[in-house]
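Engineer: generate coordinates for the sequence data below:
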Amino acid sequence: MFYFVYCNCYAEDTLWTGTPGDYTDPNAPEALSEVRKLVDGGKYAEATKAAVKLSDNPSDVYQLLGDIKLEFDDSHLKYTENTYRRELDLETATARVKYSVDNIEFTREHFASYPDQVIVTKISGSKPGSLSFTVSLDSKLHHHSGANNQNQIILQGSCPGKRIPPHIAVHENPKGIQFSAALDLQVNPGAIIHVLDDKKLKVEGSDWAVLILAASSSFDGPFTKPSDSKKDPTSESLNALKSTIGLSYSDLYTHHLDDYQNLFHRVSLQLSKNSKSMFNDRSLEVKKAKSPLTDLWSNKSEDDTVSTAERVKSFQTDEDPSFVELLFQYGRYLLISCSRPGTQVANLQGIWNKDIEPAWEYVHLFLLPLENSSIQLL
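Structural biologist: Got it, this is the predicted structure:
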């Protein structure tokens, strides 16, 4: 049996390799003097090489927590051509995927709720009982996971205690920050849920399913060693799930929407009298053809909605002001999603990182004042 596997990455913004310490180089002042002399002399290549001496040990690396892995049967690989659509709605901070198989439309909706501190996914089929799939939690970091009869999956793991040299197995590194993720699975009455291999949950014959994910880490401030932390990430994750007991998908979505739109609706931007209102042109869209495993994007959907990829391409010859408005609001969406009370400072791609060896280590950059980048755009 072949399967269509969909992985939804999820992150926790306190996951880094390493431990607190003094990483300054006592020889840095001498190196700085050398760099300045080379720059003053116009020897920029030499200055760049000498600048390496300004730091001692390389910085530690931001880490991806893991994936929600969804496995569908092979019929989902044979969906009706031109029905696949992926959309990010900036007005609601909701991502959606839609496609049709044998006249049945399947939909996945995702949002991250700040007030409830969970990531929520709803999967549905337009035909009653048409939804069947398997869900599990996975991670590229050292971890173990298990499913239980309460329709939950719990994953526990640890970041490397020191920066990983390239191509060295993660589990060969001493433990660093501990982390945990807990997933709760809800289905409509009459649907069946099985535990598979003690690690997966299998849904059969459902109309819809809601996945609620909470995650936490043992990070207890920048000066506390992971080994000295008193935090229990598993308990914190399970407590976050407990707080959602009795809440429907509609309740969770309303909490998320009220919170997000309170910030997002602060600013509206219109650059041209002829440009569309932001709230009528609010989505970043792509549409794929042939297979969800390919990168073949078509230009337009059946209702003539222009994809984001096509708008980027056409902007070279037609500088559409509404596209500038859209990108401005996209930047605000990103900052609203990653810069809230209690979060860490946004770091490059940050919580959208999908690697454990990311480019530039996803460090915090100080090329612009962090207060300006995080506050003024909101």
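Engineer: from here on, just use CA atoms for contacts and neighbour counts.
Structural biologist: Will do.
Engineer: please identify the helix or strand for the residue nearest to Leu185 when sequence neighbours are not counted.
Structural biologist: Distances taken as Cα to Cα, 6 or more residues apart in numbering put Leu211 closest to Leu185, at 4.8 Å, once the chain neighbours are dropped. Here Leu211 sits within strand 208-217, counting by DSSP states H and E.
Engineer: tell me how far that strand lies from the chain's centre.
Structural biologist: From the chain centre to the centre of strand 208-217 is a distance of 13 Å (Cα atoms, centre = their mean, to the nearest Å).
Engineer: what comes into contact with it?
Structural biologist: If you take Cα atoms under 8 Å, 6 or more residues apart in numbering as the criterion, strand 208-217 is touched by 12, 14-15, 117-125, 131, 177-188, 231-234, 236-238, 240-241, 249.
Engineer: which helix or strand lies directly C-terminal to the helix ranked longest in the chain?
Structural biologist: Determined from DSSP state H, the single longest helix within the chain is helix 321-338. If you walk from helix 321-338 toward the C-terminus, the next helix or strand you reach (DSSP H and E) is helix 370-371.
Engineer: among the contacts of strand 208-217, which are located in helices?
Structural biologist: Pro233, Thr234, Glu236, Ser237, Leu238, Ala240, Leu241, Tyr249.
Engineer: and the last one, how many neighbours?
Structural biologist: Burial measure for Tyr249: 18 neighbouring residues, criterion other Cα atoms under 10 Å.
Engineer: look up the closest residue to it, ignoring the ones flanking it.
Structural biologist: Val210 (7.2 Å).
Engineer: also this sequence, please, to line up against the first:
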Amino acid sequence: MKFNLFFALFAALLFAGCTNATPPKQELVLWHDSPAQVWEQTLPLGNGRIGMMPDGGIDAEKIVLNDITMWSGSKDPEALNPEAIDYLPKIRQLLLEGKNLEAQEMMYQHFRCQGQGSAFGNGKDAPYGCFQMVGNLNIKYDYPAKTNAEDYRFSLDLNDALAHTSFTKGGVNYAREYYVSHSEDVMFIRLSADKKQSIHFNLGLSRPERTEVFIKDNALYMKGQLNDGRNDNKGVRYVTKVQLINKGGEMAAQNNELSVSDANEVLIMISTATDMLDANYETTVEKRIADVLNTNYNTLRKNHVNAYQEKFHRVELNLGQQNNTLTTNTRLKQFQNQDDPSFAALYFQYGRYLMICGTNENSMPLNLQGLWANTVQTPWNGDYHLNINVQMNYWPAEVCNLSELHKPLIDFTKSLVPSGTATAETFYGADGWVAHVITNPWLFTAPAEHASWGATNTGGAWLCEHLWEHYAFTQDKDYLKSIYPTLAGASEFFLTNMIAEPKNGWLVTAPSSSPENGFFLPGSRDAVYVCMGPTMDVQIITELFTNTLEAAKILGLEDETTHNIRETLPKLPPMQVSPKGYLQEWLEDYEETDVHHRHVSHLYGLYPSNQISPERTPELAEAARQTLERRGDGGTGWSRAWKVNFWARLLDGNRAYKLLKSLLQPAIGDAVLMDGSGSGTYPNLFCAHPPFQIDGNFGGTAGIAEMLIQSHDGFIELLPAIPDEWATGNYKGLKVRGGAEVSATWQNNRLQNAEILASTDNTFRLKVPAGIASVKIDGKTAEIKDGFVTLEMKQDQKTVLKFE
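Structural biologist: This is a model prediction of the structure:
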């Protein structure tokens, strides 16, 4: 379908006039040639606090509004179960006797939170709560001509975080522009036409429940209060305000709607907030609108674009010219059968876009939905799952040069400590702090309502991996000092809670589980989940202990915690390889209830951790490879994303690329089943669990970065897992551990040049790729020793490398 020349020239001139940023090297656009028919075709916009998703409808448009603090529920002191600890010795004794099924039944009855917990993912009206949509902005358009629309285009430009709808109807060219300001914290929609007095519409706000809509001073309001789970009228309160500025024509307010007729142009401004983090939320909403009312639109737009691009333009990835003559959905479908490396680059940058727009330094962490939900009962409550999902959301943060966006998760982790301390004492009689599988803004840390998935107690320890990674990339010792108590407290829980298993005397967690897979005991076909010392627990604890010791060493600390860690580390179980060649998931080589289970938790040591490495532990790396072959390439969306990272760490770029294509399998039309048959990617490139979960998007972006650069093994490796399809390309601005920014160029699968910019004083080791005879550093031939070159760099020093 042809694209209207008027709008192409109009957009180009408008962009040139509204930003001083360097023109992007790649046109990064998602677009469709028809309006969205389902929510998973709408386009996400946001600034990390608030968001919207327009559907681009011609006669009627629904724009879903979001606020990352729009949570029902409240703090739930009943979650602590003081009777649970009375059953802990009995549960452990049953596990020591190999009676896992009996231990599991006891846990189902007694070793769980009190109350409803998460209400099995339906917590909208439970104390646990649920992340919810704010509501819908509903616009009904009227046109003088009743002809069909032509030259329709609905698009999202990643380079400037602007969405557009354009079409021709009755000889009039209509255009809409949408954005959520990164500078003014207000949502904007501008309606325009190239013929005067052509804009006519009615506008209203709606929400399925708990809302009041009214008109005040020619502005439209929606306000209400969410359920706190106890009907105590103490839930989160919210307010949304819509105000219009029209050029020409008339505006009226009646029947709780705003209407405009015969206008030349209209600017719709939306401000929304809750009292979760802002006691003055109503004043805030009014002030944000007042602050922009008298500001020129082009100035507002320019401020937004510049603020957004400061983060987005830090990184470039070029794998070939973008083919934007095809709709995004067409490219998604064709990607399965045709080479389109640039589509992978688009998907990579879309993940970075979603992070920049889904969270900010002073906001809440990205949840299962990121920022974007379209219901009041979001799937799985849209909460924070700590057995991979919220962590996967932040895998790209450091390597993709968005380090400051790690802050919400880091701050949230530290905020869990008081609750986690009470949980450790109440359930285990242990020191330190612990978090299990699920949590929320109300800091829920208890074992959840069902032990089959809620028993895992390494959720908080996994979060601590992110605390360490932020230091590893930034080398900020003041920051490290601030997080050390959190690392030490998490370590203290395991130091005082693990027990010796009977066979080898290894110290293990008990009870626990391997998310979310079960096994069969010998001679039984009853599914068992509760166990001692699953492999993932051991890997996470090993990493936590190691990082805590390293932090203490850097900070010059020596205390009882570090002493106990040194004594305990050698007593942890080793990773075990089954006689069949794969890495064991449990202490015993049990038969899985599902050999193709979506979780591959026992490969945590391969990724995101660095305990399994083809370089250092080739036997374990081969066992990991056999595990992946056995598990298969299927699974839910986020599971496929995790496997991209696994195969990249195993340095198999072609297999990683195969999993990337699997992740990008079109999801619309498939059954929405938990077995993964509906998994893949939706037309707006959201990841399908199914249904939508944003973690797969971030996992996929991290996986592509892992194919391009790695630094977890104590050295920098460029292009460690490049697939054959990416024979030529370049990237700019990816980050490495040790504190540096790296750019690289390659042709015909051969590294040509690289540039390293140090962000701190440090010494970097760079692995020389196979087939490279010499390396020039700043024009001088470098010494290659054991396959590495060494770079001693000062902060802000830039080094250029040429590979020959």
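Engineer: re earlier: out of the contacts of strand 208-217 of structure 1, which are buried?
Structural biologist: 12, 14-15, 117-125, 131, 177-187, 231, 233-234, 236-238, 240-241, 249 (16 or more other Cα atoms under 10 Å).
Engineer: and the equivalent of Lys75 of structure 2 over in structure 1, how many neighbours?
Structural biologist: Structural alignment (TM-score structural alignment) places Lys75 of structure 2 against Pro20 in structure 1. Pro20 of structure 1 has 11 neighbours, counted by other Cα under 10 Å.
Engineer: tell me the SS of Pro20 of structure 1?
Structural biologist: Three-state assignment for Pro20 of structure 1 (DSSP: H, G, I helix; E, B strand; the rest coil): coil.
Engineer: against Leu495 of structure 2, how distant is Thr561 of structure 2?
Structural biologist: 8 Å (Cα to Cα, to the nearest Å).
Engineer: okay, the two: which has more neighbours?
Structural biologist: The neighbour count for Thr561 of structure 2 versus Leu495, taken as other Cα under 10 Å, is higher for Leu495 (24 against 18).
Engineer: what sits against Lys354 of structure 1?
Structural biologist: Cys9, Leu64.
Engineer: please say which position in structure 2 it maps to.
Structural biologist: Match for Lys354 of structure 1 (TM-score structural alignment): Asn374.
Engineer: next: Thr254 of structure 1.
Structural biologist: That one, Thr254 of structure 1, aligns with Lys302 by TM-score structural alignment.
Engineer: just Leu211 of structure 1 next, same as before
Structural biologist: By TM-score structural alignment, Leu211 of structure 1 lines up with Ile268.
Engineer: number of residues surrounding its match?
Structural biologist: Quick note: Ile268 of structure 2 (other Cα under 10 Å) scores 16 neighbours.
Engineer: swap in Leu158 of structure 2?
Structural biologist: 23.
Engineer: and stretch 172-182 of structure 2, what's buried?
Structural biologist: Val172, Asn173, Tyr174, Ala175, Arg176, Glu177, Tyr178, Tyr179, Val180, Ser181, His182.
Engineer: pick out the most distant pair among those residues.
Structural biologist: Val172 and His182 (31.7 Å; Cα to Cα).
Engineer: so Lys202 of structure 1 sits right up against Gln186, yeah?
Structural biologist: No: Lys202 of structure 1 lies out of contact with Gln186 (Cα atoms under 8 Å); the separation is 11.6 Å.
Engineer: now do the contacts for Thr92 of structure 1.
Structural biologist: Leu257, Tyr260, Gln261.
Engineer: which SS state does the first one fall under?
Structural biologist: In terms of secondary structure, Leu257 of structure 1 is helix; the call rests on three-state DSSP.
Engineer: kindly report the same for the one 3 residues further on.
Structural biologist: Tyr260 of structure 1 carries the three-state label helix when classified by three-state DSSP.
Engineer: how many residues are close by Thr763 of structure 2?
Structural biologist: 15.
Engineer: mind listing the strands for the stretch 151-300 of structure 1?
Structural biologist: 152-160, 175-187, 192-196, 200-206, 208-217, 283-288 (DSSP state E, counting those that start in this stretch).
Engineer: what range in structure 2 does the longest helix of structure 1 sit on?
Structural biologist: Taking TM-score structural alignment, helix 321-338 of structure 1 hits residues 341-358 over in structure 2.
Engineer: with structure 1 superposed, average distance for that stretch?
Structural biologist: Stretch 341-358 of structure 2, aligned to structure 1 and superposed, deviates on average by 0.5 Å (mean Cα distance after the TM-score superposition for structure 1).
Engineer: Arg207 of structure 2 pairs with which position in structure 1?
Structural biologist: With TM-score structural alignment as the criterion, Arg207 of structure 2 matches Ser139.
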